[in-house]
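# Predicted model, plus sequence, below.
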Amino acid sequence: MATTASPPAPSRTSFAALRHPGFRAQVGFFLLAMMADNVEHVISYWMAFQKFQSPALGGFAVVSHWLPFLLFSVPVGALADRFDPRRIIQCGMGLFMLASAGWAYFLITDTLQLWHAMALLVVHGCAGVLWQGATQMLLYDVVPAPDLPSAVRLLATARSLGVLVGPAVGGALMATAGPRWGLLLNVLFFLPNVLWLWKAPYGPRFRAAAAAPARAVRGLADIARTLGEIRADRRLVSMIALAGLASLLVGNSYQAQMPGFASDLGHGEAGATYSMLLAADAAGALLAGLLLETRGGLLRPAAGTALGLAMLWCCALAGFGATGSYPLALVLLFAAGVFELAFSSMAQALVQLHAPTAARGRVIGVFNMAALGLRAFAGITVGLGGSAVGIHASLVASSLALLLALGVLLAWLRTSPPAGA
């Protein structure tokens, strides 16, 4: 069983991670890549819908995006324990570039077939799992341990900003260069991250401490081994369980049902009011990230605090599902974005702070598998449930079910809380 020394106390300095030039570069290129990721989504999804008019392809796009995280997060984490995370991120960027270039080629030549679209969606999903896990591992080399929570929050904030900006840039590219050439230009947005990582002074050969003994990558067998190594640390177990339950029961599946919610709220047509509904959640997350960084000591990372914030997220989403008022819906979605960024970034920070050194990549991989991979099934609760009882009732029921599960998890954590929980 792995044991770890207590990590240094998190820094209370505002925007602590930005004091480090390496992190400033990392978060900037991460934001650019996240924007490009969403640019590709906007253009490719639109063009695929126009060509195939296939709801099944839309469903496949969701599954192909999240299933790689479920299947490969732990193996990729194990690889990041053994190899230079910079090179793994570069491989992810290469796959992103291949996907955008592939879409551009098939659209420019007018040869796109359904199986081409499916293959490109799979390539894009695999790129994401390589990029996300290795980026989290690289943080250990870029910032010191006290600044890890700040770095995690700022990356999460950059992710939200990329989600907000990406569709706008994608729309601008479609309006100016056209969707085909816009996708080709999108390849260039991934390139700066590749070039920076080429010579960035991070990774195994730049570390002062001796590297942990290398272990063979055993694929899915690593999941059971990793859970066995951390089972005594309730802080780690509870944060992985929090991430998994939130993704499985709710995730971001309600966003795919937003046209239905908008229609029921009287704003089902494309326009500013519908766009505001779509952007409210991401805007709340962006504000939360900036507020938490501005007020450096506002929320100390603790497992109990993360669970409490997640329970508030459940309440905000249940209220959104139940309301028939458009202004109140905007407020509740905004609040949901605030609580989601706060609890998810805190959970990830706790995992990264307390993961055993020799198994960091695998522990982060298990967390990513729970937090991102299980989103592949969240559509069952809100989506299929919505077809049976209505999307409002299904979102309320899913949110309340998650609220109950998190209450049980919090009670379990409190029976023998670790220090700082």
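In hand now; what should we look at?

# For the rest of this, base every contact and every neighbour count on C-alpha atoms.
Fine.

# Roughly how far does Ala388 sit from Val142?
Going from Ala388 to Val142 by C-alpha to C-alpha, to the nearest Å gives 49 Å.

# Which one's more surrounded, those two?
When Ala388 and Val142 are compared for neighbours, Val142 comes out ahead with 23 against 11, by other C-alpha atoms under 10 Å.

# Can you verify my assumption that that one contacts Arg24?
No. Shown here, Val142 and Arg24 do not form a contact pair, counting by C-alpha atoms under 8 Å, at 9.6 Å.

# and stretch 405-421, which residues are buried?
Neighbour counts over stretch 405-421 (16 or more other C-alpha atoms under 10 Å) mark Ala405, Leu406, Leu409, Leu410, Leu413, Pro417, Ala421 as buried.

# Tabulate those residues in JSON lines, adding columns for secondary structure and distance to Glu40.
JSON lines is the format used below for the buried residues of stretch 405-421 (DSSP: H, G, I helix; E, B strand; the rest coil; distance: C-alpha to C-alpha, whole Å):
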{"residue": "Ala405", "secondary structure": "helix", "distance to Glu40": "36"}
{"residue": "Leu406", "secondary structure": "helix", "distance to Glu40": "35"}
{"residue": "Leu409", "secondary structure": "helix", "distance to Glu40": "38"}
{"residue": "Leu410", "secondary structure": "helix", "distance to Glu40": "39"}
{"residue": "Leu413", "secondary structure": "helix", "distance to Glu40": "41"}
{"residue": "Pro417", "secondary structure": "coil", "distance to Glu40": "44"}
{"residue": "Ala421", "secondary structure": "coil", "distance to Glu40": "40"}
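
# Please compare the first structure with the one that follows:
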Amino acid sequence: MPTRNLRPFPAAPMSSPATVPAAEPDSVFRDSVFRRYWFARLCTTIGYQIFTVAVGWQIYDLTRDPLMLGMVGLVQFLPSVALILMSGHVADRFDRRRIVRTCQSLEAMLAAGMAAASLGGWIDSHHIFVFVALIGATRAFENPTLQALLPSVVTPRQLPRAVALASSAGQAAIIIGPAIGGFAYVAGPGVVYTLSATLFAIAALLVGGITLRQAAQRLTAPVSVRTVFAGFAYIRSRPVLLGAISLDMVAVLLGGAAALLPIYARDILHTGPWGLGLLRSSPAIGALAMALWLARHPLNRRAGRVMFAAVAVFGVATVVFGVSTWLPLSMAALVVLGASDMISVVVRSTLVQLDTPDDMRGRVGAVNSVFIGASNQLGEFESGVTAALLGPVGAVILGGVGTLLVVAVWMRLFPALAARDKLHEHPA
């Protein structure tokens, strides 16, 4: 269905940043503009993953309480909910490059503050929660804006490959980041936070040098209840988008075993920080391999059913990880989990970008980020609470089984998503 007939407001006039000619689909990564975007995403995600590993291990060292690991996720989640309407509106009204660069600069300063507190020896769990909440607030603006920026870097025809390649940057970072964070933690959390701050700063410099492939369309309508809530209304009116976003959200919410990895590493698999780094990297190994495969071989048929199948495999892999007491098997289950999750991510992200007008991508992206990105943190909270009640193994198994039930229910609730054939149904 052509998106030009779906705009709830008049399109904003074309802005005037410098633009450059489009590359052919098969040569997306050979283009310097997309490479700059790709490396910026790589650096900011590595920085965040390093930060997350240090926070998880440090808070568990300080408290030895699984509920506190879940609280870290909740503290990150709340700012995203509180700022969802503001962040989407800002992303559609102002220069997206400047927003992303500002967020990454703030993240660099916050990570540097964590480094100073850790090296000074005065940090405690309360300080950690304050810093985590502030990082969550900056990422509430950065994530949807960075996603909304991508369609201005490539053409619509290139977008499915670009989404997969951009996802590969994130997954490569999730492989590299936890490994670096786990090994660097041997030297102390202050060193880990310093590395994180440096990478956030590099990402900000890279984003500052991006020129746009296509001129962005900005929201010019006055602020009103209608414009502020337009992202929700748009998703609700599109069953394919609503089904894809909600399916991924519920699966991530139920399968939030990542919060329990410090417990699995220390108490079930009997390993140390290096083992935690390997566990956190394992899902990204599978996800990176799948992202590179999808960049080379985009999904051309039965995209909806492939997404449902991938989420079902995600649930099975979660159960296998839950019952495993052997590190190699646990890592293998997490690799499969990551690969299946990447299929769902690419399908959902491509549908959101292609089925949304440019002057609404910030608001739709903000809703998407809260439903998906923040559900990671809420899933960690759910896993922490469930683990406190049922134990870590029971919590993970329950999440995997719940994911399988959700797949069955969602196929009946959203038949339009199950019937979706091609990702790209619009002209280039």
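Noted; the coordinates are in hand. Predicted, not measured: the structure shown is a model, and the values here were computed from it.

# Trace Ser238 of the first structure over to the second structure, please.
Counting by TM-score structural alignment, Ser238 of the first structure corresponds to Gly243 in the second structure.

# The residue sitting nearest the centre point of the first structure and Tyr105 of the first structure, how far apart?
In the first structure, the residue lying closest to the centroid (C-alpha atoms, centre = their mean) is Leu372, at 6.3 Å. To Tyr105 of the first structure, Leu372 of the first structure is 30 Å away according to C-alpha to C-alpha.

# Is the residue nearest to the centre of the first structure in contact with Ser247, as I believe?
Yes. With contacts counted by C-alpha under 8 Å, Leu372 of the first structure reaches Ser247, the gap being 6.7 Å.

# in the stretch 101-250 of the second structure, which spans are helices?
125-149, 159-184, 189-208, 225-228, 230-236, 239-254 (DSSP state H, counting those that start in this stretch).

# what do you get for the stretch 251-400 of the first structure?
Counting by DSSP H, counting those that start in this stretch, the segments of the stretch 251-400 of the first structure that form helices are 253-256, 258-264, 272-294, 303-322, 326-354, 360-371, 378-379, 385-389, 391-415.

# Give me the helices and strands touching the fourth one, please.
Contact here means 3 or more C-alpha pairs under 8 Å, 6 or more residues apart in numbering; DSSP states H and E; on that basis helix 303-322 of the first structure packs against helix 234-249, helix 326-354, helix 391-415.

# and Ala2 of the first structure, helix, strand or coil?
Per DSSP: H, G, I helix; E, B strand; the rest coil, the secondary structure class of Ala2 of the first structure is coil.

# Can you tell me, leaving aside adjacent residues, what's nearest to it?
Excluding the flanking residues, the one nearest Ala2 of the first structure by C-alpha to C-alpha, 6 or more residues apart in numbering is Glu229, at 5.3 Å.

# Quick check: the residue nearest to the centre of the first structure vs Ile364 of the first structure, distance?
12 Å.

# Please apply the same query to Arg24 of the first structure.
22 Å.

# Between the two, point out the one with more neighbours.
More crowded of Arg24 of the first structure and Ile364, by other C-alpha under 10 Å: Ile364, with 27 against 16.

# so what's the more buried one up against?
In this structure, Ile364 of the first structure makes contact with Val74, Gly77, Gly133, Gln136, Met137, Val351, Gln352, Ala355, judged by C-alpha atoms under 8 Å, 6 or more residues apart in numbering.
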